[in-house]
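Chemist: Generate a structure from the sequence data that follows.
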Amino acid sequence: MIEASTRYQLLVSVPDLGDANFDQTVVYVVEHDDAGAFGVVLNRPTETDIGDHLPDLSIPVVSPGVFFIGGPVSVGGLLALGRRRLGAEAAHVAELPGPLALIDPEALVEGEVEGIDAMRLFTGYSGWGAGQLDAEIAAGAWHVVEATPDDVLCAEPEALWRTVMRRQGGRLASQGLYPEDPSVN
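Modeler: A predicted model of the protein is given here:
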């Protein structure tokens, strides 16, 4: 049985996690229960322009208009998070807290998604088996903090890890000052 669900919260890696997939990352947790957990890394943009691969999308992509690496599982698969339009009926989405929604990727490609005014696209996701995330949190690999819609669709994803750490105050804020490359310190 899980200790406490991190569903709809952020996992913020400790500065020196030692895992290239998750060093200085912020993960939005979409699901976390006894079977495991999954989410997406919010601050790993690629250089691959979405318009080069999906030129006919009817929903605007939040800048930067590139695919993000959501995690090491199923890289190449498509996952989309978006912001529901105020007062609009949304179709082909699973509602998340606040204005956020998980968008059906097939319906997105087919142009069938409605009620979304902006989105971000991810390739791959972050996944944990039963009890795995709980053990990593207990071992001190992750800080669990509240998420905001602005975190999920932030305009400056490269700065997100530091931004989230610093807004926590105290010890976490000081960890946000950790150098990107400690060897040059």
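Chemist: When you work out contacts or count neighbours from here on, use the C-alpha atoms and nothing else.
Modeler: Will do.
Chemist: Strands along the protein, start to end?
Modeler: 9-13, 26-33, 36-41, 45-49, 66-69, 73-84, 93-95, 100-103, 116-129, 142-146 (DSSP state E).
Chemist: do you know how far G129 is from L96?
Modeler: 22 Å (CA to CA, to the nearest Å).
Chemist: how about the nearest residue to F38, chain neighbours excluded?
Modeler: Nearest residue to F38 in three dimensions, chain neighbours excluded: G127, at 4.4 Å (CA to CA, 6 or more residues apart in numbering).
Chemist: Neighbours of that neighbour, how many?
Modeler: 21 (other CA atoms under 10 Å).
Chemist: now swap in G170 and tell me
Modeler: With other CA under 10 Å as criterion, G170 counts 10.
Chemist: what's the answer for the one 3 residues further on, then?
Modeler: A173 is flanked by 16 other residues according to other CA under 10 Å.
Chemist: Quick one: residues contacting it.
Modeler: For A173, the contacting residues are 165-167, by CA atoms under 8 Å, 6 or more residues apart in numbering.
Chemist: Inside helices: which ones of those residues?
Modeler: With helices taken from DSSP state H, the overlap with those comprises 165-167.
Chemist: Any of those residues buried? List them.
Modeler: 165-166 (16 or more other CA atoms under 10 Å).
Chemist: pretty sure the residue nearest to F38 contacts S74?
Modeler: No - with contact defined as CA atoms under 8 Å, G127 does not reach S74; the gap is 9.6 Å.
Chemist: Please give the structure of this sequence too, so both can be compared:
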Amino acid sequence: MALNPENLYGDRLFSSLERGTPAAGMLLLAAPGMASPEFARSVIFLVEHDEHGTLGVDLTQRSQTPVHNVLEPWAPLMSKPPVLYIGGPLNQNQPICVGVVRGGAELPEGTDDVTGAPFMERIAHRFALINLGIEPELVKGSLDGARIFAGYAGWEPGQLDEEIDRGDWYVAPALPSDVLAPAAADIWGDCLRRQPWPLPLYGTYPVDVRDN
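Modeler: Reported below is the predicted structural model:
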């Protein structure tokens, strides 16, 4: 019989756990045995979640393109590795910059002269969207680090709730170290290992169970 993620994972542990409420600034952790291969072992940082739908960026998918090659002025503000991350399958020509605000710092006031958008817009807690249309020096002093994502993952209204109910995702709080994780970090495994029991048991679950 062909291996099927549903058969491999059985009753889908995530569907039986207490469900968190998705919100901007939270994480979506892909269930072990995720049926969609493009989201296997993915960790989605939610940028927006409201009645209009959900938008997030994948923290686990790096490209080989240095930020210096595409947005040179912003490269010094990026955390290592200073490369573009692949935020998701949608609109990959649209860069999204997520920053971690320095402890105790206020968001800089001011708006882009062209678009009228603020320099930075708080997502939640210490996380903020950074306006890439401004001069980096305007926000440099407010940041501990940042990432630029090409594209995003999106859900229509109600779609994400259905996937969470089905057991595809576990909702968890995000830490600054998740967004700014170094290249060698296993973000998915690290996030699972700090969740309530028994989720830490699945921290080493492979993309393909045949690799075990």
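Chemist: still on that earlier bit, could the strands of structure 1 go into TSV alongside distance to G176 of structure 1?
Modeler: Converted to TSV, these look like this (distance: least, CA to CA, whole Å):
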stretch	distance to G176 of structure 1
strand 9-13	10
strand 26-33	12
strand 36-41	17
strand 45-49	20
strand 66-69	22
strand 73-84	26
strand 93-95	31
strand 100-103	26
strand 116-129	22
strand 142-146	12
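Chemist: out of the ones you listed, which comes closest to L177 of structure 1?
Modeler: strand 9-13 (13.4 Å; CA to CA).
Chemist: packing partners for that closest one?
Modeler: Based on contacts counted as 3 or more CA pairs under 8 Å, 6 or more residues apart in numbering; DSSP states H and E, the elements that strand 9-13 of structure 1 packs against are strand 26-33, strand 142-146, helix 160-168.
Chemist: Repeat the analysis, applying 10 Å as the threshold.
Modeler: strand 26-33, strand 36-41, helix 132-138, strand 142-146, helix 160-168 (3 or more CA pairs under 10 Å, 6 or more residues apart in numbering; DSSP states H and E).
Chemist: Export the ones you listed as TSV, with columns for distance to R85 of structure 1.
Modeler: Shown next, in TSV, are the helices and strands packed on strand 9-13 of structure 1 (distance: least, CA to CA, whole Å):
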stretch	distance to R85 of structure 1
strand 26-33	20
strand 36-41	22
helix 132-138	33
strand 142-146	22
helix 160-168	24
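Chemist: Quick one: closest of those to S174 of structure 1.
Modeler: So among the helices and strands packed on strand 9-13 of structure 1, helix 160-168 is nearest, using CA to CA, at 7.0 Å.
Chemist: can you give me the angle that closest one makes with strand 26-33?
Modeler: 80 degrees (axes from the mean of the first three to the mean of the last three CA atoms, to 10 degrees).
Chemist: can you name the residues of structure 2 that helix 160-168 of structure 1 overlays?
Modeler: Residues 187-195 of structure 2 are matched to helix 160-168 of structure 1 when aligned by TM-score structural alignment.
Chemist: got it, and stretch 12-24 of structure 1?
Modeler: Going by TM-score structural alignment: stretch 12-24 of structure 1 matches residues 29-41.
Chemist: So which bits of the matching stretch are buried?
Modeler: 29-34, 39-41.
Chemist: ok, now stretch 50-64 of structure 2?
Modeler: Those buried within stretch 50-64 of structure 2 under the rule 16+ other CA under 10 Å are 54-60, 62.
Chemist: ok so, going back, so between G129 and L96 of structure 1, which is more surrounded?
Modeler: Neighbour tally, G129 of structure 1 and L96, criterion other CA under 10 Å: the higher count belongs to L96, 17 against 14.
Chemist: and the equivalent of that one over in structure 2, how far is that from G25 of structure 2?
Modeler: When structure 2 is aligned by TM-score structural alignment, L96 of structure 1 is paired with I123. To G25 of structure 2, I123 of structure 2 is 6 Å away according to CA to CA.
Chemist: Overlap of the contact sets of the two?
Modeler: Contact criterion CA atoms under 10 Å, 6 or more residues apart in numbering; residues shared by I123 of structure 2 and G25: 46-48.
Chemist: Right, I'll leave it there.
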